[in-house]
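**Q** Only the shape, not the letters, is given here:
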């Protein structure tokens, strides 16, 4: 995969992860504890699959794209997360 495509996929995966986090907060703030626990477990499984099957292999092939938040060198533009789905 070329670097331009890899960078776009990396950004998309960061956005997806942020939206999943927002959805977890939405459920936490508006549902029962039981619903929240179940939803959080399901969302965590999705996030883990994204990490293991897409993100880790991508950063193995393109380590220069690893974000600073993960101890890499890639500077993420915070605007990629706007507009937020849910404000906590």
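**A** Thanks, I have the structure now. Owing to the predicted nature of the structure, the values given are computational and were not obtained by experimental measurement.
**Q** Please make it C-alpha for all contacts and neighbour counts, starting now.
**A** Will do.
**Q** Could you check which helix or strand contains the most centrally placed residue in the chain?
**A** Taking Cα atoms, centre = their mean, the centroid of the chain lies closest to residue 17, which sits 2.0 Å from it. Assessed by DSSP states H and E, residue 17 sits inside helix 3-30.
**Q** And the contacts of the next helix or strand after that helix?
**A** Where DSSP H and E defines the elements, the next helix or strand beyond helix 3-30 is helix 33-50. Identification of contacts with helix 33-50 by Cα atoms under 8 Å, 6 or more residues apart in numbering yields 13, 17, 20, 24, 27-28.
**Q** And here is the other one:
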């Protein structure tokens, strides 16, 4: 990722972290301790995943954007698929269709269910989308072989 994009994503991430922290403070100020503890758990997950899945990988790639005490993440090489270009293209087309279908499901739920149910299904469909995107990354990173014969 280029530095300009990294800077933009880090700025948005920091805004999200501040907003999440502010929401935790608001619940602490106006709710009982039990409610606060429940909500703080959700806020903690938001900020934790934001750091481990967005901020730390960016700062590991662009150490000049990291604080002085930052310890870069170790990069581990994933096993790579070996595909023909045709197989890669076919798999990407299938995964893109799958991604779009799951996004459509989320939209249907959002438009046709109560707010609580819609939020729960958005979370569930998001989890599926994470794995579809991981599969896409795996296919895109494949070693491309020449087609035999």
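**A** Ah, there it is. Note that the coordinates shown come from a computational prediction; the quantities given were computed from them, not determined experimentally.
**Q** circling back: OK, contacts around the residue nearest to the centre of structure 1?
**A** Here residue 17 of structure 1 is in contact with residue 47 (Cα under 8 Å, 6+ apart).
**Q** Which residue in structure 2 aligns with it?
**A** Residue pairing (TM-score structural alignment): residue 17 of structure 1 is matched to residue 17 of structure 2.
**Q** quick one: that match and residue 103 of structure 2, what's the gap?
**A** 25 Å (Cα to Cα, to the nearest Å).
**Q** again with residue 92 of structure 2
**A** Residue 92 of structure 2 is 16 Å from residue 103 of structure 2, by Cα to Cα.
**Q** What separation do you get for residue 68 of structure 2 and residue 11 of structure 2?
**A** Distance from residue 68 of structure 2 to residue 11 of structure 2, by Cα to Cα: 17 Å.
**Q** Among those two, which residue is more densely surrounded?
**A** residue 11 (13 against 8; other Cα atoms under 10 Å).
**Q** before we move on, back to that, the helix holding residue 17 of structure 1 against structure 2, how far on average?
**A** By mean Cα distance after the TM-score superposition for structure 1, the fitted helix 3-30 of structure 1 averages 0.5 Å away from its aligned residues in structure 2.
**Q** Same question for that helix: list its buried residues.
**A** 6-7, 10-11, 13-15, 17-28 (16 or more other Cα atoms under 10 Å).
**Q** For residue 140 of structure 2, list the residues it contacts.
**A** 88, 92.
**Q** what residue of structure 1 matches up with it?
**A** Using TM-score structural alignment, residue 140 of structure 2 lines up with nothing in structure 1.
**Q** in structure 1, what residues pair with the strand or helix carrying residue 104 of structure 2?
**A** Take DSSP H and E as the rule and residue 104 of structure 2 turns out to sit in helix 85-112. The counterpart of helix 85-112 of structure 2 in structure 1, using TM-score structural alignment, is absent.
**Q** Can you get me the centre-to-centre distance for that helix and its chain?
**A** How far helix 85-112 of structure 2 lies from its chain's middle: 16 Å, per Cα atoms, centre = their mean, to the nearest Å.
**Q** And it, what's buried?
**A** 88, 91-92, 95, 99, 102-103, 106, 109-110.
**Q** just stretch 32-39 of structure 1 next, same as before
**A** Buried-residue list, stretch 32-39 of structure 1, by 16+ other Cα under 10 Å: 36, 39.
**Q** That one corresponds to what range in structure 2?
**A** By TM-score structural alignment, stretch 32-39 of structure 1 lines up with residues 32-39 in structure 2.
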